[in-house]
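Visitor: Build me a model:
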Amino acid sequence: MSDPLRETDENVVPQGIDPLRATIRTRFRRGELARAYDWCLEGLKHYPDNLWLKHRAVLCLTRSGALERAQTAYAEFRLHEAHYDAECRALGARLLKSEALEAPLSDFTIQAVRAAEAYAAIYQETCSYYPAINAASLFVLGGQIERAQPYIQAVLEQSENAEQDDREGAYYLHASRAEAFLLRGDMQRAQASLEAAIALDPDNHAARSITLRQLRLLADHLTLDLTGFQALEPPRPAHFAGHLFAVGDGDNQMTALDEEALRVRVREALKTAGVGSLYGSLAAGADILVAEAAHDLGLPFHAVLPTPSRVFFETSVRPVSSDWSRRYDACLEHAASVQEVTSDRKQVGDLHLNYASRIAMGLARIQAAALCTRPLQILLWDGQDNQADRGTAHDARLWRLSGGEQVHLDVPSRVRYRGAGNEGETADTPHFSQSLRAMLFLDVMGSSSVPDDRVPVFVDAVLGRLARACEQFAPGLVYQDSWGDGLFLAFESVARAAEAAVTLRSEFEAIDFEALDLPASLALRIGGHFGPVHEGRDPIQRRQSLFGSQVVTAARIEPMTLPGSIYVSESFAALLALEAEKAYRCEYVGRLKIDSQKQRQPIYSLRRLRRPETSN
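Guide: This next block holds a predicted model:
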């Protein structure tokens, strides 16, 4: 069956429940949980009572870390009522496990044991190794090692000669043995069991990532060394960048032979590093060469362009040579996805180039986190960090600052093409300038229910409290405005905006509405976005303000947000993964229709990490 899930065909549903389930399984196995979840929801429009689609949708959310949304969906789908279905019961226990892992340290032990007991109850009825291994691990994490021993023994005994009819089942059988051996401290057998599991189902990257994350959590708790397990990680996502160059016989051009030699080196580097997917631009030269090598190896590459593709073509491809023009179109055709991060109709300089490259770097890191592996950056350049504000040197420096690993393939300085990529004007009006801003829109849901006589109290005790909390974010807070029951804030960085969002939510949750005689149903919604905005004088307010489609995007995310949650755009999530991935996590929610004139947009839920994460 052909894959119907390219971005251009996102509304095409495979005919029949079996092809649909096969498509979802394929995405799920690749670790593409976001797309698998989207297709579960799309399928439920056609098969609203299908229990498998409901279960897999919640499982996608759970595995991607979207705990709150998973719990909501579990209740909305009424999966807790499916007592006859062992997988649905196990999913309920899994949600308790996820809740425990997200709990503050002071509550973790109690919640871990609670989840362990839920799994233990399922094991008593089913005698299945799956609830047994989860009960064992959670009892260990909850500090009740003795209670874990019978379940560890049961897993090893039951799995020793057991057989499974399908590859995924065979994988989990051996992966559970690996986990049981690790709980006993037998690292050699644990590694051998995981190797056996992977050999049985080598393309199930989603399952492998979950296993590795679990083993790292246990190893951290038991102070065990997992260095030998790095070779078992799923294929790594990579960001790629490099110099523009022309191919020919001129003094400042790369010869055809040298280009072919570089192509061979790129393919070998991708294979040696274990790269599984790539993210980057498609400028003439290095970018297109890497994209072509990825296609040759059957690796998906995701093009992230600073402007619409034809605009980018006119400044960063066509001027270099007509040959690159043909290859550029072929790369667009072969790309797994093409993201145009702005709607500007001309190249506007360094700001947009940096914006696109930072999003591409962040997307690679988001995918690496989902797969529980280490992201990589592949550079085709001369290695000269000239402190440029854009280009390969800028991308290399930013990636190093984030602690990322790099592979450097040399491209001589003499062949660099220096006449493209920055030919547009920065603005049509001299009184306006462009800058990158992280924006938050906040709205108090239900404020219309506030009685007229309590409006002054609402303004002072609720909006006033939020406004006073904003004062601590100066000087990073560069713009703020209010309207009715809402706030609009803009920051220099996404890390600062994320800190403000979680702080303001905590401030709101601490308000005693009963004591203030205000409706208890009041709830805060926060939407966030990061992008280039136009800064200029507002002719109505007669002061500096922010304008443009990126501001509109930020405003339209907020109404889509679940009350009490913080929803952000993919660009916000990507930049946060690049700047502050140890402090925050953005969990995939789904593709939401925030603008009637545009396609559905990937939206994430922002969370502050409450427990230290194991390293990837």
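
Visitor: Please count neighbours and contacts with C-alpha atoms only from this point.
Guide: Fine.

Visitor: secondary structure class for the residue nearest the centre of the chain?
Guide: Centroid-nearest residue in the chain: residue 366, 3.7 Å away (criterion: C-alpha atoms, centre = their mean). What DSSP: H, G, I helix; E, B strand; the rest coil gives for residue 366 is helix.

Visitor: thought it was touching residue 574?
Guide: Yes - between residue 366 and residue 574 a contact is recorded at 6.7 Å, counting by C-alpha atoms under 8 Å.

Visitor: that older thread, let me see the contact set for the residue nearest to the centre of the chain.
Guide: 574, 577 (C-alpha atoms under 8 Å, 6 or more residues apart in numbering).

Visitor: do you know how far it is from residue 113?
Guide: 30 Å (C-alpha to C-alpha, to the nearest Å).

Visitor: Just give me the neighbour total for residue 545.
Guide: 16 (other C-alpha atoms under 10 Å).

Visitor: The protein: strands as residue ranges?
Guide: Taking DSSP state E as the criterion, the chain carries its strands at 236-242, 275-280, 301-305, 337-340, 376-381, 405-410, 433-445, 477-483, 486-491, 523-538, 543-547, 566-569, 584-592, 601-608.

Visitor: what does the fourth one rub up against?
Guide: Read that as strand 337-340. 6-7, 301-309, 332.

Visitor: From start to finish, how long is stretch 381-392 in a straight line?
Guide: Span of stretch 381-392 from end to end, C-alpha to C-alpha: 7 Å.

Visitor: Pull out the buried positions in it.
Guide: 381-383, 390-392 (16 or more other C-alpha atoms under 10 Å).

Visitor: Let me know the closest of those residues to residue 472.
Guide: residue 390 (31.6 Å; C-alpha to C-alpha).

Visitor: That closest one and residue 354 touch, don't they?
Guide: Yes - here residue 390 reaches residue 354: they are 6.0 Å apart, a contact under C-alpha under 8 Å.

Visitor: Find residues that contact each of those two.
Guide: By C-alpha under 8 Å, 6+ apart, no residue touches both residue 390 and residue 354.

Visitor: For the comparison step, fold the sequence that follows:
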Amino acid sequence: MAAPKIVLFAGQRANDRDTPGPFPPAIEPAVRIAIRTKLESYGNLIGYASGQAGGDILFGEELLDLGGILHIHIPCERDDFISQYVAPAGQPWVDRFQRLCARAASVNVNCEERLLGDPTLIRFNNQVLQGMARLDAEARGTTAHLLLLWSPSAPAELGSPADFMDHWPEFDRLSIIDLDELSGADDAVPEPYTEAFAELSTSPRAIRAILFADIATYTNFRDDEIPLLFDLLSEAQQQVETLTRPPLLINTWGDAIHAAAETAHDLADYAAALSNAVAAIDPARYGLARSPRFRIALHAGPVFVGMHPMTGRSMIFGHHVNRAARIEPVAVPGEIFASQHFVALLRAEMDERLYEAAMTGVPYSPRYSVEYHGTVELPKQFGREAVYRLIDRHKSASPEELERPSVSEQSVPPSLHAVIRNDVAEIEPLASKVDEFCGMHGISPEVAHAVNLSLEELLTNTIHYGYSDKQEHMIEVGLTLQGSKLLVRISDDGEPYDPRQTPEPDLESDLDERQVGGLGVHLVRQLMDKIDYKRQKGRNQVVLTKSFAA
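Guide: Prediction:
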């Protein structure tokens, strides 16, 4: 079966009631036919769109009628969105919007703030839409296409279809439906940029990438070691300054860091440089027995920009700043975790850089890839968040590896990465992540159950028998989808143990004559297609392979 076509839609909003504009009610049938004609040429469909009255709703209705899957993203809470972008066109559009949401595979709210007439949130919603469509396409080994319902005579407002088109680099994957041509107004002159619109567009909010970090191992340092630790961090900061563009703002208190940048890529560069610089410094040079390990969280969204009344320094504030702060405690020490919003923006920015490089002949390979970590509960009742592990491909790559095709030129397989403690109570939450990952990627519940049973057997064995001390140990678990095979990796620092060497259990003798043990590994052999093992850098590395019907 061919991979589905990922279609991202941006469309002109229907005119408000009894108000002239580029999308009057009379041309709705022609717009519907034009959208359906485009969609029918694509085949198997997955669509991404907002839900404004007009083109968005027509696109969603036609895509679902053709058997497609629809993901809706809106920039604010549903009632606020309806009042500003659906209801002004009339109650029938509100009813259709509600029915569309009920039929959609997902309805995503990208800002839990009021719009306040601010188009900045619309632009951010468009950026997230674009990034999510690209991520979905990448996971399925295909590419995303933009379908635009555009009126050349409409003003190019912030967040408008014209603005969306300006931020879409691949014109070979862009299809346009000319609204003015459908309405017979193809000779219309674009509306001038008015002072009223200029006033509307001067927003106190701006889209920012946001970082929160702290030293997870800070409490392990004695008071007399803190000055030495700060000397080490000063050297790390000097290295960071030579490698990256400085954040727009950076604040610190104690071991905590808060930073913001204009783009996700700039902030990812800063986070990676900080993490790499600290890890590369020998702590013994500063009289320390251990290296600090940062826990770093990245997020993105519209924020309010201003000056702090007490310090006079620049600051950002708002819901997304608070949310970024809540993601940091769930990050794994030594890792960089990122929200879905951040990953979406980063994906779109890397593709834009890739396209510009192709046009100018400048070599470029995207620096970052991501692994889905899971949907986690955030502290302080901030709800749930899909988080990803950010992987710096430059960290340990050889020059030959960096010259390989970029993540946009080859499919990066969907992955799940988790770290658990040597505690059997951690196995059940891990199983939930495995079930969620398999469900997201169309892997049957039977395969997910087989994987979870195998993980339970091997992890329980490691936790009970792999450690001679009573200390806390970390066990890494990873899933990677490669076509019709699922690779399951387990890495632990326990006693050397190759499960392939476990003898087959005696299933023929009487129960009181059988040797104890071996049944768990026997079950894993029955459930999985292959077991591989190696001992590397003091860790057991087990890889299970499970094939399934695609």
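
Visitor: Once they're superposed, tell me the TM-score.
Guide: Remark: TM-score between the superposed chains equals 0.63 [TM-score structural alignment, normalised by the length of structure 2]; 377 aligned residues with a C-alpha RMSD of 3.1 Å.

Visitor: circling back: counterpart of the residue nearest to the centre of structure 1 in structure 2?
Guide: Residue correspondence, TM-score structural alignment: residue 366 of structure 1 in this structure matches residue 135 in structure 2.

Visitor: Quick one: the residues in structure 2 that stretch 25-39 of structure 1 pairs up with.
Guide: Using TM-score structural alignment, stretch 25-39 of structure 1 pairs with nothing in structure 2.

Visitor: thinking again about what came up before, quick one, which of the contacts of strand 337-340 of structure 1 are buried?
Guide: 301-309, 332.

Visitor: Determine which of the strands of structure 1 approaches residue 57 of structure 1 most closely.
Guide: Among the strands of structure 1, strand 584-592 sits nearest to residue 57 of structure 1 (C-alpha to C-alpha), with 10.6 Å.

Visitor: What residues in structure 2 pair up with that closest one?
Guide: So in structure 2, the equivalent range for strand 584-592 of structure 1 is 368-376, judged by TM-score structural alignment.

Visitor: Just the buried positions in the matching stretch, please.
Guide: Buried residues in stretch 368-376 of structure 2 (16+ other C-alpha under 10 Å): 368-375.

Visitor: I figured residue 454 of structure 1 hits residue 519, correct?
Guide: No - with contact defined as C-alpha under 8 Å, residue 454 of structure 1 does not reach residue 519; the gap is 9.9 Å.

Visitor: neighbour count winner among these two?
Guide: More crowded of residue 454 of structure 1 and residue 519, by other C-alpha under 10 Å: residue 519, with 17 against 13.

Visitor: if I look at the most far-flung residue of structure 1 relative to its centre, how far off is residue 367 of structure 1?
Guide: For structure 1, the largest distance from the centre (C-alpha atoms, centre = their mean) belongs to residue 453, which lies 45.0 Å off. Going from residue 453 of structure 1 to residue 367 of structure 1 by C-alpha to C-alpha gives 51 Å.

Visitor: Can you find the partner of residue 560 of structure 1 in structure 2?
Guide: With TM-score structural alignment as the criterion, residue 560 of structure 1 pairs with residue 330.

Visitor: now swap in residue 512 of structure 1 and tell me
Guide: Match for residue 512 of structure 1 (TM-score structural alignment): residue 282.

Visitor: what about the residue lying closest to its match once chain neighbours are set aside, distance to residue 391 of structure 2?
Guide: Excluding the flanking residues, the one nearest residue 282 of structure 2 by C-alpha to C-alpha, 6 or more residues apart in numbering is residue 291, at 7.4 Å. Separation of residue 291 of structure 2 from residue 391 of structure 2 (C-alpha to C-alpha) stands at 20 Å.

Visitor: go on, residue 293 of structure 2?
Guide: From residue 293 of structure 2 to residue 391 of structure 2 the distance is 16 Å (C-alpha to C-alpha).

Visitor: What of residue 453 of structure 2?
Guide: 28 Å.

Visitor: Same question for residue 21 of structure 2.
Guide: 47 Å.

Visitor: What of residue 339 of structure 2?
Guide: Taking C-alpha to C-alpha, one finds residue 339 of structure 2 at 14 Å from residue 391 of structure 2.

Visitor: The two: which has the busier surroundings?
Guide: residue 339 (22 against 17).

Visitor: Show me what the more buried one aligns to in structure 1.
Guide: For residue 339 of structure 2, the residue aligned by TM-score structural alignment is residue 569.

Visitor: So its match is in contact with residue 600, correct?
Guide: No - here residue 569 of structure 1 does not reach residue 600: they are 11.3 Å apart, not a contact under C-alpha under 8 Å.

Visitor: what's the average distance of stretch 362-370 of structure 1 to structure 2?
Guide: With mean C-alpha distance after the TM-score superposition for structure 1, stretch 362-370 of structure 1 departs from structure 2 by a mean of 0.3 Å once superposed.

Visitor: okay, now residue 418 of structure 1: neighbour count?
Guide: So residue 418 of structure 1, with other C-alpha under 10 Å, has 11 neighbours.

Visitor: Contact partners for it?
Guide: Here residue 418 of structure 1 is in contact with residue 244 (C-alpha under 8 Å, 6+ apart).

Visitor: ditto for residue 337 of structure 2
Guide: Taking C-alpha under 8 Å, 6+ apart, one finds 296-298, 328, 331, 387-390 in contact with residue 337 of structure 2.
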